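Visitor: Quick one, structure for this:
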Amino acid sequence: MKYEYAAAPLDAVSAERLATQGLDLALVDTSDSEALATWLQAENRGFHGARLPQSKLEVQLPHIAHRRTTGVWDPDSADAASPVATVSTWVMDLTVPGERSIPAWAVTAVSVSPTHRRRGIGRALLEAELRTAASLNVPVAVLTVTEATIYGRYGFGPSVMSADWTIDTTRARWIGPEASGTLSFVEPETMLSDGYDLVQRVRLQSPGQVKFTGILWERLLGVNGDPESTKSLRVVRYDDDEGELQGFAAYRVVEIGEDFTSHRLDLAYLVSATDEAYAGLWHFLLEIDLVSTISAPLRTIDEPLLWQLSDQRAVRRTGVREHLWTRILDVPVALTARRYSAPGIFVLDVSDDLGFADGLFLLTVVADGSASVELLTGEAPDDAAAIALTVDDLGALYLGGVSPITLVRAGRVTELRPGSAASLEASFRSPVTPWLSIWF
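Guide: Sure, this is the predicted structure:
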């Protein structure tokens, strides 16, 4: 289904709310490079970034022109041409359990100028985007965040965790399987096509991954217009015995202090389609000469690597945090899009302060893992598990990475019938730990 998100009308509710403060909610004409550059400078300032030089603007502008680009302007500001708040959205596919995808409203670049804080501008922007997504029948919204305390109030729940891994290679001896494929250094540009095809093939293996392209892809390979970034990046590919690409790793090596025998390897990206490619790439990285430490940010919290090393204490997992937040807008569409690990009948009493997902739903999962959902108007079946939860907690459970038993113990989910959380756990859990390997 094609979504005409860029040209969708402005949300009248938020526009009127902001107008009472003398503020203008408007879409940026992304074909107007000057207007889009002004918006981009304001968005970058909102995240404390330096003013973007023309060279970087020229790289970024074509890649974001397809997005729905919204801002809030203050006509009384000394710089009335620059927005005092920004948000950018588009539709991309989100992987859900069962190696399936669902369209998701991707939200990014949410910023409000410090000069205009505490005036409800951020709320107006986010609620406008959610209403717009719902009007276009996009069933879920997703975002990655710099601040974790903001988005629960809008119905987003943390659904994918990540961790930053640090490995002391002087202690970590490889005890995993030996890979039989071939490793080769390649120039980053050579991976733009083949590497992209691999990433898209692999993304269905992990709930939480998204289908991304453009600058989100090119920056992983250091080919996004930053010469220094490109110059220092090394890319090694893994081909199987048939000569087919099955994985690659992109990394930089940084000297630590004055001792040339001690370097840190910063892993920018590692993707593998097979367990053998995963083992082959990690084995290679761990045994690079003159490297004493590997820094691997934004990895899954459940890496097989931990069990392929002689000393697990050589690994430190820091920065464990929620990475992807998911907001359910259409409960029946969202819940029927994914597959489940066990059959069951469930009554979900969902509360949503914004009204998109509010209701009493009957979820029926059959033996093949498929499901049907309907509004429950009568009595709940006698054999149904039943829970009450908020839409943000439903978002947290959606990809199968959070246990409903944990949420019951935390007092966030209420069992309406004893044992319901355990039944829900058996059905909702994902056999693959959810993971998102990028920021957006």
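Visitor: only C-alpha atoms for contact and neighbour calcs from this point on.
Guide: Noted.
Visitor: so where do the helices sit in the chain?
Guide: 12-19, 33-46, 54-64, 121-135, 191-202, 215-218, 227-232, 275-286, 331-337, 391-397, 404-409, 420-428 (DSSP state H).
Visitor: Quick check: which of these is buried the most?
Guide: helix 391-397 (a mean of 26; mean count of other CA atoms under 10 Å).
Visitor: Next one: the most centrally placed residue in the chain from Ala148, what distance?
Guide: Geometric centre of the chain, nearest residue: Leu324, 4.3 Å, by CA atoms, centre = their mean. Distance, Leu324 to Ala148, using CA to CA, to the nearest Å: 10 Å.
Visitor: Ok, Thr293 next?
Guide: Separation of Thr293 from Ala148 (CA to CA): 29 Å.
Visitor: The two: who's more crowded?
Guide: Each of Thr293 and Ala148 has its neighbours counted (other CA atoms under 10 Å); Thr293 has more, 24 against 13.
Visitor: List the contacts of that one.
Guide: Thr166, Ile167, Asp168, Thr169, Thr170, His263, Arg264, Leu265 (CA atoms under 8 Å, 6 or more residues apart in numbering).
Visitor: you'd agree the fourth one is up against Val291?
Guide: Yes. Thr169 sits in contact with Val291 when judged by CA atoms under 8 Å, with a separation of 7.2 Å.
Visitor: One more sequence to fold, the one below, so I can look at both together:
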Amino acid sequence: MTQPTDPEAVGGRLPGLEMHRFAATGLTAEQDPVMARMLTALERNFYEEVPSGPALDQVLQLHGRDERTYLGVYDAGVDPAETDPVGTYASFVKPLQTGVGRQLDAFLISEVTVRTTHRRRGILRAMMTTELDRAVAGGWPVAALSASEATIYRRFGFGVATVRRAVQVDTRGEASLMAASTGTLRMVEPKELAGLGPALYARALAQTPGSVGRVAAYTVTETDSWRSKNDGRGTGLLAAVHEDDGGTARGYVTYRFSGWKQEVPTITVTGLVATTAASFRALWDHLVHLDLIQRVEWGFAPQDGLLENLLTDPRRVKTSDIADQLWLRILDVPAAFAGRPYHRDGELVLGVTDPLGHAAGTWRLSVRDGTADVVPLPEGGAAAAETAEPDTTPPDLTLDVAELSSVYLGGVSAELLRQAGRLTEHRPGAAAELTALLAADRPVFCMTGF
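Guide: Purely as a prediction, here's the structure:
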């Protein structure tokens, strides 16, 4: 049987404060008061309603399924089982899709908060540097997070690798598609997705560079079974599954009606997973032809233009917001670049700065036949023969690890970063070469939050 949390003291870097690390157990709040206190603190710090009773136990069980590790910061001398932490930090490992058919394990970071009363005491920096050091020691080549504020994490080496957008689709009149949809759509009870959702998401993940494995909470979100909402009996979420002509499920969508009091009858898409282009078309054919509905809203859409090209009238699609989604942080340069696919050969020397030192150095990136080899070089330039003087030719490019992390998956252009003044090009054309070398074969998008 899983044992209640036993906090492990972490080396002190914070005067008057203590850090403790522990693993989520999946036990109930009564069985594991330390984890219950942790969850209470982070929800309050995010101004969210704190679950209680069976709802709290459900969240604790889901976090246990994710095998999360928590770092809590406490006032010195208190008992973590009886006191809320003043700083919270969660980490866990999920696959990051680096290209079609290629994955590597990523160190995911979530639930990072600092209580307002304890700001400017170095808590965030202590938690972040401590756990990134642990990630490096554990051999994870990249770390990833999604940020509530856009100006916090670049100082720790994170760069924006993917974005998402919110769209509104006008479905009044005849909102037709350019190509006919195939297969069949059937309405299902959300709970039926418990057997379909994870497998379909895994197939879609394998095709979507920039996506990560989903957290366990999605098994509750898409089945409309949160204990904190109507005691898990459902809240009116609607779901439809697309099957191909052979009867095999290829995708699904969940959505919610906004109510008749809204001036424009609207449904909001809460989840959409398609494993084929035909499935994506069929799901949207269903959405734009819902009876009595005049607008479809989707707050977690890719910015790839596919939706506009789907419709005969692309002006029906309006983007209301664009936001950063996946922030990446390269920790091991050779392992990270060896862990993604390539579609052309090339060679560049990159000078990388890193305030924490993990990725700092001069690196030769060589790609042959779809495989990258990255080797460290002497400071100042390319490797030289043993009998020759060290080659002090500068790198082709110099960039911070945050910029390197942004361009890594191919969703952000190194050439655009050069134009923005965010990297230094020592050889004309080198930024454009890096952009081409890292180009992805599918649009880069993170399909999930975490």
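Visitor: Could you get me the TM-score between them?
Guide: Here the TM-score for the pair of chains, by TM-score structural alignment, normalised by the length of structure 1, is 0.92; 427 aligned residues with a CA RMSD of 2.4 Å.
Visitor: Alignment lookup: the residue nearest to the centre of structure 1 to structure 2.
Guide: Using TM-score structural alignment to pair residues, one finds that Leu324 of structure 1 aligns to Leu326 in structure 2.
Visitor: And the strands in the stretch 101-250 of structure 1?
Guide: For the stretch 101-250 of structure 1, strands defined by DSSP state E, counting those that start in this stretch occupy the ranges 140-144, 157-168, 182-186, 234-239, 245-255.
Visitor: related to what we said a few turns ago, would you tell me which of the helices of structure 1 gets closest to Ala385 of structure 1?
Guide: helix 420-428 (4.5 Å; CA to CA).
Visitor: Which part of structure 2 matches the closest one?
Guide: Against structure 2, helix 420-428 of structure 1 falls on residues 430-438 (TM-score structural alignment).
Visitor: if we can go back for a sec, please convert the helices of structure 1 to JSON lines, extending it with distance to Ala80 of structure 1.
Guide: What follows is the helices of structure 1, written out as JSON lines (distance: least, CA to CA, whole Å):
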{"stretch": "helix 12-19", "distance to Ala80 of structure 1": "15"}
{"stretch": "helix 33-46", "distance to Ala80 of structure 1": "11"}
{"stretch": "helix 54-64", "distance to Ala80 of structure 1": "21"}
{"stretch": "helix 121-135", "distance to Ala80 of structure 1": "16"}
{"stretch": "helix 191-202", "distance to Ala80 of structure 1": "40"}
{"stretch": "helix 215-218", "distance to Ala80 of structure 1": "29"}
{"stretch": "helix 227-232", "distance to Ala80 of structure 1": "34"}
{"stretch": "helix 275-286", "distance to Ala80 of structure 1": "51"}
{"stretch": "helix 331-337", "distance to Ala80 of structure 1": "41"}
{"stretch": "helix 391-397", "distance to Ala80 of structure 1": "36"}
{"stretch": "helix 404-409", "distance to Ala80 of structure 1": "46"}
{"stretch": "helix 420-428", "distance to Ala80 of structure 1": "49"}
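Visitor: closest to Leu354 of structure 1 out of these?
Guide: Of all the helices of structure 1, it is helix 121-135 that lies closest to Leu354 of structure 1, at 8.3 Å by CA to CA.
Visitor: and for that closest one, what span of structure 2 is it aligned with?
Guide: Aligned using TM-score structural alignment, helix 121-135 of structure 1 spans residues 123-137 in structure 2.
Visitor: distance from that stretch to structure 1 after superposition?
Guide: With mean CA distance after the TM-score superposition for structure 1, stretch 123-137 of structure 2 departs from structure 1 by a mean of 0.7 Å once superposed.
Visitor: Not counting that stretch itself, show me its contacts.
Guide: Around stretch 123-137 of structure 2, the neighbours that count as contacts under CA under 8 Å, 6+ apart are 13-14, 71, 73, 87, 89, 107, 113-114, 143, 156, 331-332, 356, 358.
Visitor: can you do 7 Å?
Guide: Stretch 123-137 of structure 2 is contacted from outside by Arg13, Gly87, Phe107, Val114, Leu331, using CA atoms under 7 Å, 6 or more residues apart in numbering.
Visitor: coming back round to it: mind putting the strands of the stretch 101-250 of structure 1 in JSON lines, distance to Pro9 of structure 1 included?
Guide: Below are the strands of the stretch 101-250 of structure 1 laid out as JSON lines (distance: least, CA to CA, whole Å):
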{"stretch": "strand 140-144", "distance to Pro9 of structure 1": "18"}
{"stretch": "strand 157-168", "distance to Pro9 of structure 1": "27"}
{"stretch": "strand 182-186", "distance to Pro9 of structure 1": "46"}
{"stretch": "strand 234-239", "distance to Pro9 of structure 1": "44"}
{"stretch": "strand 245-255", "distance to Pro9 of structure 1": "41"}
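Visitor: Nearest to Tyr278 of structure 1, out of those?
Guide: strand 245-255 (7.2 Å).
Visitor: ok now do the closest residue in space to Leu407 of structure 1 that isn't next to it in sequence, which residues does it touch?
Guide: Of all residues not flanking Leu407 of structure 1 in the chain, Val413 sits nearest, at 5.5 Å (CA to CA, 6 or more residues apart in numbering). Neighbouring residues of Val413 of structure 1 by CA under 7 Å, 6+ apart: Ile387, Ala388, Leu389, Leu407.
Visitor: who wins for most neighbours among these?
Guide: Ile387 leads the contacts of Val413 of structure 1 on contacts (other CA under 10 Å) with 22 neighbours.
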